[in-house]
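Colleague: Can you look at this prediction? I've put the sequence above it.
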Amino acid sequence: MNHDVRHPSATKDVMSTHSVFGAPCWVSLTSRDLEATENFYAAVLGWEWQSAKLGDRARMALADGTPVAGIAAVAGAWQMPVAWTPYFAVPSADEAASRAQERGGTTAVGPLSFPPGRAALVADRDGATFGIWEGELIADWESWREAQPAFIRLHTRDAFDAAIFYGEVLDWASQRPGCCEVHYEGGEVVLRSRGDIVARIESGALGSAPDPTIRPHWQVHFAVADVAACARAAEIHGGSVLSKGSDEAVLRDPDGAQFTVTSRRER
């Protein structure tokens, strides 16, 4: 479920999904243990925490005072996988969910009303889960992107086929003003919004692989100052390092959710 709650201090800066659409606008994590999740991400990414309006199982993560992510400890109670999920801004959650279903995707949750908007959890036709969000954004879109989420990457079976699916569902490369641009760069599909790279799509995932990290999925990349320090902190606080380079590391939190930390200079 989406854990979007508008931050009180961002009231003057909120934007609607009518001005930003088709681009990722939020990320959320389903977990089992809220306190353990808070402690882990505070240690690894330096996040602070704020209560969310969706109850005592939900929290909002802040990076230098800017809302950057939602956390909800509902994985066990709702029989949901522990995972990070990106949400895309859309003018109409109902229309986007309908288009996804018409093109072979499935709607897992919603669309449901979460004032000040509507949200749904959807899976594309290869099984990768993503969210759609209609309504006011939590904070200014550019401030949110600058605060920490560098971009998201879809590991999928066929990048071109996936780009067509998402393009039709989210109105990428349409004639609408402000829509996202889609390009083929460096062997992968690249999504740009207002000139910035906001998502990448790469081929090579295996839909029937027993390892969920190899199956189609969206991976959230967080920008950090020190990749090695984040990797060390992850291990110290009960997580694990799946792979590590000088500018990027794939980490797993104690609950099993996978994410990537990327050097700020590589954004």
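Modeller: Nice, thanks for sending it over.
Colleague: Could you use CA atoms for every contact and neighbour count after this?
Modeller: Noted.
Colleague: which SS class is His55?
Modeller: Careful, residue 55 is Gly; it's not His. coil (DSSP: H, G, I helix; E, B strand; the rest coil).
Colleague: One more: Glu142?
Modeller: Assigned by three-state DSSP, the conformation of Glu142 is helix.
Colleague: Point to the residue nearest the middle of this structure.
Modeller: Geometric centre of the chain, nearest residue: Pro86, 2.1 Å, by C-alpha atoms, centre = their mean.
Colleague: Wait, that one touches His221, no?
Modeller: No: assessed by C-alpha atoms under 8 Å, Pro86 is found out of contact with His221, at 10.5 Å.
Colleague: Identify the contacts common to these two.
Modeller: Both Pro86 and His221 are contacted by Ile152, under the criterion C-alpha atoms under 8 Å, 6 or more residues apart in numbering.
Colleague: which is the next helix or strand following the host helix or strand of the residue nearest to the centre of the chain?
Modeller: Element membership for Pro86 (DSSP states H and E) is strand 83-89. Toward the C-terminus, strand 83-89 is succeeded by helix 93-102 as the next helix or strand (DSSP H and E).
Colleague: Could you tell me how far that following helix lies from the centre of the chain?
Modeller: What separates the centre of helix 93-102 from the centre of its chain is 19 Å, taken as C-alpha atoms, centre = their mean, to the nearest Å.
Colleague: Give the buried residues for that helix.
Modeller: Across helix 93-102, burial judged by 16 or more other C-alpha atoms under 10 Å covers Ala93, Asp94, Ala96, Ala97, Ser98, Arg99, Ala100, Gln101.
Colleague: Could you do stretch 104-113 as well?
Modeller: Under the neighbour-count criterion of 16+ other C-alpha under 10 Å, stretch 104-113 has Gly105, Thr106, Thr107, Gly110, Pro111, Leu112 buried.
Colleague: what about Val82, neighbour count?
Modeller: Other residues near Val82 come to 20 when the count uses other C-alpha atoms under 10 Å.
Colleague: hang on, I meant Thr129
Modeller: Thr129 has 23 neighbouring residues, counting by other C-alpha under 10 Å.
Colleague: likewise Gln175?
Modeller: For Gln175, the number of neighbouring residues by other C-alpha under 10 Å comes to 8.
Colleague: for comparison:
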Amino acid sequence: MPAIKARKARDTTATVGGAPCWVSLMTHDVKGAQDFYGRVLGWQFRPGTRGAEFCSIALAEGRPVAGIGTLTPQRHVPVAWTPYFAVANANDTAARIRERGATLAVGPLEVGKGRGALAADRDGAVFGLWEGQTLSWSVGQGGAPTCLELRTRDAFESAIFYGEVFGWAPDRPGGCDISYEHDEVMVRDEGGHTVAALRGGAVESAPDPHVRPRWHVYFPVRDIEEVTAAAVAAGGFALPVTPMVDGGCEAVIRDSQGGLFTVATVQGTVPDAH
């Protein structure tokens, strides 16, 4: 991962087409998830406003960070964090997803003041799309995720898929720009801030058959040792803290219901989440 820097909080969210606009945890026990993330990351919670799927909104210093919703018993899917990407037209985006051989699992549906859908790319990584009003939230701002990373078998092939679905392209005005750096594809917004990364094998190498493709969420923390200890005490599991290539350190955590995420120290100011 590149060096992670916090951005100054803003009052409004810039809705760049194709950029991440939200993340949500779908879990079996919302109250249990609130207890875990409250203890580990210091979040507070309020009722959601987008409908039944988003049962609560997590807050860091009063600002939206993420959503937590309930997995119904009929949906036999694992607990997981899911990123949502802003689109101008959910129906058109859903059609592009189908045309490219991926799976549209849910929607598009009317949800609150917008329309959303859940999909899986051709390798099975789950993601969402969102058309409409967004909360004051953006990657790298405050306690929101510092970056989203797709861990997949072939980053180059995935970049083609997502680029066609969301309009990612080098030097594309008004949208996200992509570039190929070492073994990652970097996605940046209009200001040049990294909002997502796609990581597989090197561009020229064969895909890694052992990778289970999925989107991974990075949350900012001050004291990573304290956070990982709190995660274990709250019933989760934490891998050892490891240094990042360009500074700082990170650790992968599994929450008490099996949801995976990463915490990372950042350069700049973040809310006091341990």
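Modeller: Nice, I can see it. Bear in mind the structure is a predicted one, so any value in this text is a computation, not a measurement.
Colleague: that older thread, trace the residue nearest to the centre of the first structure over to the second structure, please.
Modeller: Using TM-score structural alignment, the partner of Pro86 of the first structure in the second structure is Pro83.
Colleague: Equivalent analysis for Gly46 of the first structure, please.
Modeller: Match for Gly46 of the first structure (TM-score structural alignment): Gly42.
Colleague: In this structure its match contacts Ala60, no?
Modeller: Yes: if you go by C-alpha under 8 Å, Gly42 of the second structure and Ala60 touch, sitting 7.2 Å apart.
Colleague: Take the buried residues of stretch 104-113 of the first structure and keep only those in strands.
Modeller: Among these, the members found in strands (DSSP state E) are Thr106, Thr107, Gly110, Pro111, Leu112.
Colleague: Gly117 of the first structure and Val182 of the first structure: what is the separation?
Modeller: 27 Å (C-alpha to C-alpha, to the nearest Å).
Colleague: Determine which residue in the second structure is aligned with Pro216 of the first structure, please.
Modeller: Aligned against the second structure by TM-score structural alignment, Pro216 of the first structure finds its counterpart in Pro213.
Colleague: what about the closest residue to its match other than its chain neighbours, neighbour count?
Modeller: Leaving aside its sequence neighbours, Pro213 of the second structure sits nearest to Thr152 (C-alpha to C-alpha, 6 or more residues apart in numbering; 4.2 Å). Thr152 of the second structure has 25 neighbours, counted by other C-alpha under 10 Å.
Colleague: Show me what Thr152 of the second structure lines up with in the first structure.
Modeller: Alignment note: Thr152 of the second structure maps to Thr156 in the first structure; criterion TM-score structural alignment.
Colleague: ok, its match to Ala163 of the first structure distance?
Modeller: To Ala163 of the first structure, Thr156 of the first structure is 10 Å away according to C-alpha to C-alpha.
Colleague: so what sits against both of those two?
Modeller: Contact criterion C-alpha under 8 Å, 6+ apart; residues shared by Thr156 of the first structure and Ala163: Ile201.
Colleague: show me the contacts for the corresponding residue of the first structure for Ser179 of the second structure.
Modeller: Superposed on the first structure with TM-score structural alignment, Ser179 of the second structure falls opposite His183. With contacts defined as C-alpha under 8 Å, 6+ apart, His183 of the first structure is in contact with Val189, Val190, Leu191.
Colleague: Next: Leu112 of the first structure.
Modeller: By C-alpha under 8 Å, 6+ apart, Leu112 of the first structure lies in contact with Arg118, Ala119, Ala120.
Colleague: And Ala197 of the second structure, by the same measure?
Modeller: Contacts of Ala197 of the second structure by C-alpha under 8 Å, 6+ apart are Met1, Cys147, Leu148, Glu149, Leu150, Glu184, Val185, Met186, Val187.
Colleague: how about it, what's its match in the first structure?
Modeller: Aligning on TM-score structural alignment places Ala197 of the second structure opposite Arg200 in the first structure.
Colleague: in what helix or strand does that match lie?
Modeller: When secondary structure is defined by DSSP H and E, Arg200 of the first structure falls within strand 196-202.
Colleague: mean shift of that strand relative to the second structure?
Modeller: Comparing strand 196-202 of the first structure with its match in the second structure after superposition yields a mean distance of 0.6 Å (mean C-alpha distance after the TM-score superposition for the first structure).
Colleague: buried sites along that strand?
Modeller: Residues Ile197, Val198, Ala199, Arg200, Ile201, Glu202 are the ones in strand 196-202 of the first structure that count as buried (16+ other C-alpha under 10 Å).
Colleague: one step back: what's the mean deviation for the strand holding Pro86 of the first structure versus the second structure?
Modeller: Taken against the second structure, strand 83-89 of the first structure registers an average deviation of 0.4 Å after superposition, with mean C-alpha distance after the TM-score superposition for the first structure.
Colleague: What helices and strands are in contact with that strand?
Modeller: On a contact count with 3 or more C-alpha pairs under 8 Å, 6 or more residues apart in numbering; DSSP states H and E, strand 83-89 of the first structure meets strand 24-30, strand 129-135, strand 217-224, strand 258-263.
Colleague: Format these as a markdown table; extra columns: distance to Arg252 of the first structure.
Modeller: Formatted as a markdown table, these follow (distance: least, C-alpha to C-alpha, whole Å):
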| stretch | distance to Arg252 of the first structure |
| --- | --- |
| strand 24-30 | 12 |
| strand 129-135 | 18 |
| strand 217-224 | 11 |
| strand 258-263 | 4 |
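Colleague: out of these, which comes closest to Thr37 of the first structure?
Modeller: Closest approach to Thr37 of the first structure among these (C-alpha to C-alpha): strand 24-30, 9.5 Å.
Colleague: just the angle between that closest one and strand 196-202, please?
Modeller: Angle of strand 24-30 of the first structure versus strand 196-202, following axes from the mean of the first three to the mean of the last three C-alpha atoms, to 10 degrees, is 60 degrees.
Colleague: can you pull out the strands in the stretch 151-267 of the first structure?
Modeller: Counting by DSSP state E, counting those that start in this stretch, the stretch 151-267 of the first structure has strands at residues 181-185, 188-193, 196-202, 217-224, 240-244, 248-252, 258-263.
Colleague: How about residues contacting the fourth one?
Modeller: Strand 217-224 of the first structure is contacted by residues 27, 45, 84-86, 127-130, 148-156, 230, 258-264, 267 when judged by C-alpha under 8 Å, 6+ apart.
Colleague: Mind checking which of those residues are buried?
Modeller: Buried, going by 16+ other C-alpha under 10 Å: 27, 45, 84-86, 128-130, 148-156, 230, 258-264, 267, out of the contacts of strand 217-224 of the first structure.
Colleague: just to revisit the earlier point, looking at the buried residues of helix 93-102 of the first structure, which is nearest Leu137 of the first structure?
Modeller: Ala93 (13.7 Å).
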